[in-house]
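S.K.: Task: produce atomic coordinates for the following.
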Amino acid sequence: MTKNYATLLFLFCLSVFFTFPVAAQSTTGTIKGSVIDSATNKPIDLMTIALKRDHAVVKTMVVNAAGNFSFEKIAPGQYTVTAIAIGYPAKNVSVSLTSGTADLGSILMVSQSNNLKEVSVTADRPLIKQEIDRISYDIQADPESKGLTVLDMMRKVPLLSLDADDNIKLKGSGNYKILINGKPSTMVARSPKDVLRSMPASSILKIEVITTPPAKYDSEGLSGIINIITSKKIDNGYNGSLNLRYQGPVGGPGMGGFVTVKQGKFGMTAYGGTGFYSSPQTESSTTRTTTGDLPTTLISKGTRRFDNNYRYGGVELSYEIDTLNLVTMELNPYGGYNKSYTSQLFSLTDGNKNIGYNQLGRNRFGWNGFDATLNYQLGFKGHKDRLLTFSYKNGNSGNPLENHLTFLDRANFTDPDFNQKNNSRTKEQTLQLDYIHPLKSITIEGGIKGILRTNKSNFEYESLNDATGQFQTDPARTNKFNNDQDVIGAYNSYAYNLKEWGFKAGIRAEGTFVKADFISAGSNVNTNYFNLIPTLSVNRKFKDMSSLNFGYTQRIERPGIDNLNPFVDRSNPNFWTTGNPELKAVLSNNFELTYSKFKKGSINVGLSYRFANNTIQNVSVYNEEDKITRATFFNIGKDKALSTNLNINYPITSKWNVAMNGNIGYIWIQGAIDGQMTKNEGLTGRAYINTGYKFEHGWKANASATFEAPEIQLQGQTSAFFFSSFSGSKEIIKDKLTLSAGVNNVFSKFRYYTTSTQGTNFTQNYRSQNYNRSFNVSLNWRFGKLKDSIKKNQRGIDNSDVKKSSTSGS
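M.R.: Below is the predicted model of the structure:
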């Protein structure tokens, strides 16, 4: 089968290349002209010119230093020339080419302020844009966005990747923050993949990877920030989209969409969806070998299936009182659950006796919550670009967990059947004040912020009383835990722009006050600390449409409730996991150097280095007395990472595009476990390639492949894996109704994911089987018509300040 696919791919490429000499034999002509600013009469930097025929882009180019462009060897016919640049509305010029040269002369462009994000000619937009402190990926410019989920699109974004369990990584690290429209959302705080795999990509405008976050952002996220932009500039009238999809055999049905409405001074943007993600039964195994006075061997084999559901929503209401006063409100409800059913056979041998049992487990992890945000933006008469914004946010979320374990076929095993429950909740209030003051060539920003956060956990352990047949609470394994974390912050930043240079610099001061109470045990832990966080970004533009960016910042990783919670998860009697309420924050130093060039295509090359002391590490220790491996978190790590990344996007022809991105790096980790220094190091990285072809009559095809190198951990590493995808789409009604279908990993039914862990007296290996091959089909419908733009707050709350959970929802 592999040979047949390779043959088809070769013939496809061959057929495209053989079209070149055929086209060259016909009579051709030239379309040329120039573009200048109507006010200054000077050429415009980075002006992109697109040549269209029958609404399809034939060729694109960037004007030269004099503002001139020339399309050569063009077949006779009717064409449209579209000129696009940041800060200018797109301009279309019709031209009829018979033979020879069609000279359009000078095309005058009228500057339009505040238009950085509003270029709306989808076919002409570049997929990737490098800014002074971030890289953005234009989801709406990608044809596959109408058939994939937001989680699927993460594989395409430079610097982002998915591991074998679909957990999102930024430069290979899980230490990052996710924002929705520049603001925090508890909806994606715990396990973002669970929500993003149910969110259609058609409801997303773009994804930003902020590698050097400016001072206005909270300092949390060691590797950076992922900002998902859903809000769109909308006009008087309405528009929206609806997406229906199905994926199998792992996955299920799902639906999602968005709608925007604008009428006079009132505007509304709403989005939402739901989806099911289920898997048929798969296998897993664990082996553990220990040394010491009484060596043991543990073997566990079993099966697992799961059924998950996700629900999310959001609405933003906007009312423009007048040209200087704006009020907006955001509401975000969400919920869902993960249910799993397990059957595990355990065998533990120490040379003298064998302990064995069959464990049946029913597990349910849920989440629910509601966020409400109110913003008031004040402009100043005569200086409308000076803005003062007041923001208030109230968030409430819950994460109930239940495990029900039954033991059968016991051999020398006396532990009772038991239930364990952990009901954790987070309540958060935020007050924020921001001010922006643009001058002639410099922009000054400043603000203050206060976060009052309360985390609560009520965990309970119930064991079966054989005499009564009832479950009874065990007070020794039951407790109530409260954690109050208050953060007070202030920032000041400056942006200075010259013709060839751009600078961003700022500093953020943050004080953190933590109080942890073990209510049942009558004990507490208090921790306070203060940080000054600098940030610097420098951009140098060159005449060949290229630029060089340098960035430096410090980042903080504060432990979240899942890292702090002392609840002991005993759902696997041989492997316990728990949090550590004495964890402290981690400070990281990050350096970035990036070269970008945009001409016919785009290329980004980056080099980064980061180091941090006292990092939070997940540590496993084996106890010889009770033969249990316990995993928890400690501030023992010392990390260094040096990596380089490459992204290339190149249109081979007007219909055939190729994109590649990847990174390779080397990581060093060390930390003291039980007084003994543990070290690990190694290569890590990924490679991704995608190719897409646009056929006639609205047909499109895409193919992609990804390779992920092993993840290096303090006590071991994971396995590498490969991912492939083939998809196609058909526009049934132009720009309205699109049908898409695809298949993932057609060459292998299952993927096997392994994790190896070593300690001073043990070695253990975990191997899980996941469904690899899957198919999906989706239907995407766009509707509505727009005219005038809605006004939105330019500042808001962004609580990106706590470590997200590393738990998996599937």
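S.K.: drop to CA atoms for contacts and neighbour counts, all remaining ones
M.R.: Will do.
S.K.: and Thr291, how far is that from Tyr622?
M.R.: 10 Å (CA to CA, to the nearest Å).
S.K.: Now do the shared contacts for those two.
M.R.: Residues touching both Thr291 and Tyr622 (CA atoms under 8 Å, 6 or more residues apart in numbering) are 761-762.
S.K.: From the neighbour counts alone, determine which of these two ranks first.
M.R.: Neighbours were counted for Thr291 and for Tyr622 using other CA atoms under 10 Å; Tyr622 has more, 20 against 13.
S.K.: Pull the contacting residues for that one.
M.R.: 628-630, 759, 761-762.
S.K.: Which secondary structure state does it sit in?
M.R.: Here Tyr622 is strand, with the state taken from DSSP: H, G, I helix; E, B strand; the rest coil.
S.K.: now it: how far from Thr289?
M.R.: Per CA to CA, Tyr622 is found 10 Å from Thr289.
S.K.: what touches both of these two?
M.R.: Phe762.
S.K.: quick one on the thing from earlier: which ones among the contacts of Tyr622 lie within strands?
M.R.: Applying DSSP state E to these, the entries found in strands are 628-630, 762.
S.K.: I have a second one here; can you model it like the first so I can compare?
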Amino acid sequence: MFLLCLGNAYGQSANTGTVTGKLIDAVNGEQIDFAGIAIIAPETESIVKNTTSNNGGEFKMGNVPFGKYNIRISYVGYEKMLITDIEINASQPDHNLGVIRLKRTGNEMNEVKIVEKKPVVKYTPDQIDYDVTASVQSEGATATDVLKNVPMVNVDIDGNATIAGKRNSRVFLDGKPSDYMTSNITDLLNILPSDAIEKIEVMTNPPVKYAAEGDGIINIVLKKGYKVGLNGTLSANTGTLGNYNMNSYISYHGKKVTINGSYAYGGGHSTGVSSSLSQNFFLDTTFYHNSYANREGSNNGQNLRGSINYDIDTTQNIRFTTNFNLNHSQGDSYSDTYYLDSNYVTSNLNTQANDTRNRSFNYVFDLNYTWKINKRGEQLDASVTYSGNTASAYRFSDVNYLDGSNQPVLGRLPINQINQTAANNTGLLAKIDYDKPLDSLHYTFNTGLSANVHNNNNNQDVQNFDQATQQYLQNLGLTNLFRYTQDIYSGYASFSIKTDNKWSFRVGSRAELTDVNFNVSTIAQQYNIKPYLNFFPNISIGKQFKEKYNIGISYSQRIGRPNQGTLNPQVYVSTDGKTISYGNPGLDPSFTQQVDFSFGAYGDNWGIYPRLSLQNTKHIVERISTIDTTGITRNSYYNLGTSSYNSFSVYGNYRPARKMQFTGGTTIGRILYQSSGNTRLNRNGISFQAKAGLSMDIPGHYAFEGNFNYYTNTSAQSSNHGSVTSSFAIRKSFLKNKYRVRIMAVNPLGQSSYTTYLYGDNFNQQNYSTSRNRNFSASISYNFSKVTHPVPGK
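M.R.: Got it, this is the predicted structure:
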């Protein structure tokens, strides 16, 4: 079939050529979608070919017979443009008209006002694009808030974002792993202002230019100052839960230099309750552990980002970006753990109070160079990124042992413990990418190299209060220094074809050499894992039918490497001595093979996008818990045999009126775990996610948006059940869209709660948690944009 399609493409290319280009606004540089482009025969004024610009403002017309033509471009609100004397012949069959700037009709604007409504979501076979700038709820929000409404993305109670049903999703920022921005991505997402985000890309089958780790990528694309002149946003938001944030974004675009900057400051207050009910059964006895806890805390953070973009000439560009992020948090938690016998009578009670304080500081310096070698699309990109982060954590714990009558247990003194952790991590990423069209725009070759070097140091100091000496003494069993390095060297190559009859093919492979070593100060053994080399093929085939349907199939291989948390063999014992956790230095990486089938159908006001995904993983790494006869829980990580995850997703949108749109969809999947060495881990389960949304413009410069979300998930030893979450927002614009006021309600119908069921050989456990997150907030934003002069086309 592949050779037949190639032959067909060549046959259709005889004595014909192509015309391509890109349309933008002459004043503000915005891409112009859905404009009409027609090829006109000058002698008869008849239309030879016509098309419309796509969602990026680009257009392409193939199979244009040799001859001399005029090109007519038109779009509502813009002056018509006529390009004359375009000759297509054997010596020059392909014409790239470059960037074409359309002028607005009858306007001399000193202010840029973008009032046309853009689609929020765009679907392609391997990717979903979520336009943050087109969402009402995104204004004055944070990245975490935005992610909750992105199709196929789950955000759990702790703020961790994953692709629906995936176990090892990765979060990227501007195409680079997020661990270069912060040691804890959730901290950054909680403070990163949505005003600095352009769009979010959900990649179910990432191209080989991206790292092969993980089974999917959530890429957050930040704004780079694409407008002409000076523009920016100032916003402030506050809510009934005590949360607040203040965001600012500013950009200046001159002829050669673009300067961008953003600053955000925010914080919040959180409370929640949880319970854990455990039944432990052995041959001769059954007993129960029931724990009830509540927590309260606050956090605040700052994020400062700046970049300078310089056009050396019309083909070369250099950009320097830096980001600084500072976070603080503190909180108190209290728990009561009841130990009950087989008759459900309390035998012992442990009470514990914790005081925690955390601080982190992250910084990034990024230098990028781009060289557009020619107008046919040949391009070279090179970048160097250096990052570092420091983090400190302090926890004071007070544990008391009581009997069934709530009296102190004789011989068991209270425990007062101080646990302090200091981490210092650095990373260096250097990469180079080269794109080369081989035959007009039909064939493209891509290749690149990268080096990714990480160094992590984690110093843990634990002290217990000694009743005899009345002073704190170091706990030598828990105090340690953990050093970890991971170096990954990569290279990739891919080849893609786009035919005139709407077929697209992409085949590529990525090679990664991994070198890991680590050691623990309390263990004499040095852990030097033998470097391993892996290859990851990637194939994608797509077909467009009549501008209304598309189909796609893709195959890829991915890797899941054990990280420092899962490998660290140092034993961690909880303050009350009832939980023991440790890593497994013998872990192997997991390998995933994935096949995706996609289909898209769309009309003028609707679209539906089903997707079937088949995924199989070998040596999957999972956290496993066991309980012994004394009631002590041990947690560690193991390579299971295999797991398979098959899912079906369908998402879509419907626009019953020009200013109203419904969006929604669901993902349902079945996961199966199989282990030849441990049959107790052979189990299966269902994961499910559903999202629904409504957005509309209301007369009087109002806009409304509402969203509902729900998801459940399954792991090797547990199943998770979430609850329905909802959010509603209404916005009012004033003074020609300069000022906007938004009122938003999060979970007005109820609080978020999560239930997890955990199963073992000799225990069953139910964990329940709820967070007080019903919140009503108000925000105000000011947008400004001053135009200096249009930038001439390149």
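S.K.: Can you calculate the TM-score here?
M.R.: The TM-score (TM-score structural alignment, normalised by the length of structure 2) is 0.83; 711 aligned residues with a CA RMSD of 3.4 Å.
S.K.: Dump the ones in strands among the contacts of Tyr622 of structure 1 to TSV, plus distance to Asn647 of structure 1 and neighbour count.
M.R.: Converted to TSV, those look like this (distance: CA to CA, whole Å; neighbours: other CA atoms under 10 Å):
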residue	distance to Asn647 of structure 1	neighbour count
Ile628	46	15
Thr629	42	18
Arg630	41	18
Phe762	41	21
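S.K.: Make JSON lines from these and add distance to Lys232 of structure 1 to it.
M.R.: As requested, these are exported to JSON lines (distance: CA to CA, whole Å):
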{"residue": "Ile628", "distance to Lys232 of structure 1": "53"}
{"residue": "Thr629", "distance to Lys232 of structure 1": "50"}
{"residue": "Arg630", "distance to Lys232 of structure 1": "48"}
{"residue": "Phe762", "distance to Lys232 of structure 1": "54"}
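S.K.: Just say helix, strand or coil for the aligned residue in structure 1 for Val399 of structure 2.
M.R.: With TM-score structural alignment as the criterion, Val399 of structure 2 lines up with Phe407 in structure 1. Secondary structure state of Phe407 of structure 1, per three-state DSSP, is strand.
S.K.: Which residue is the nearest non-sequential neighbour of Phe407 of structure 1?
M.R.: Ranked by CA to CA, 6 or more residues apart in numbering and with sequence neighbours excluded, the top spatial neighbour of Phe407 of structure 1 is Gln359, at 4.7 Å.
S.K.: To which residue of structure 2 is that neighbour aligned?
M.R.: So Gln359 of structure 1 corresponds to Gln352, using TM-score structural alignment.
S.K.: Three-state assignment for Gly450 of structure 1, please.
M.R.: Under three-state DSSP, Gly450 of structure 1 comes out as strand.
S.K.: To which residue of structure 2 is it aligned?
M.R.: By TM-score structural alignment, Gly450 of structure 1 lines up with Ala451.
S.K.: Just give the number of residues close to that match.
M.R.: Ala451 of structure 2, neighbours per other CA under 10 Å, totals 17.
S.K.: neighbouring contacts of the longest helix along structure 2?
M.R.: When structure 2 is parsed with DSSP state H, its longest helix is helix 2-13. The contact list for helix 2-13 of structure 2 (CA under 8 Å, 6+ apart) reads 63, 499-501, 503.
S.K.: Show me what counts as buried in that helix.
M.R.: If you call a residue buried by 16 or more other CA atoms under 10 Å, then helix 2-13 of structure 2 has these buried ones: 9, 12-13.
S.K.: all strands in the stretch 51-200 of structure 1, in order from the N-terminus.
M.R.: 56-62, 68-74, 77-85, 88-97, 100-109, 128-130, 134-138, 160-162, 168-170, 177-180 (DSSP state E, counting those that start in this stretch).
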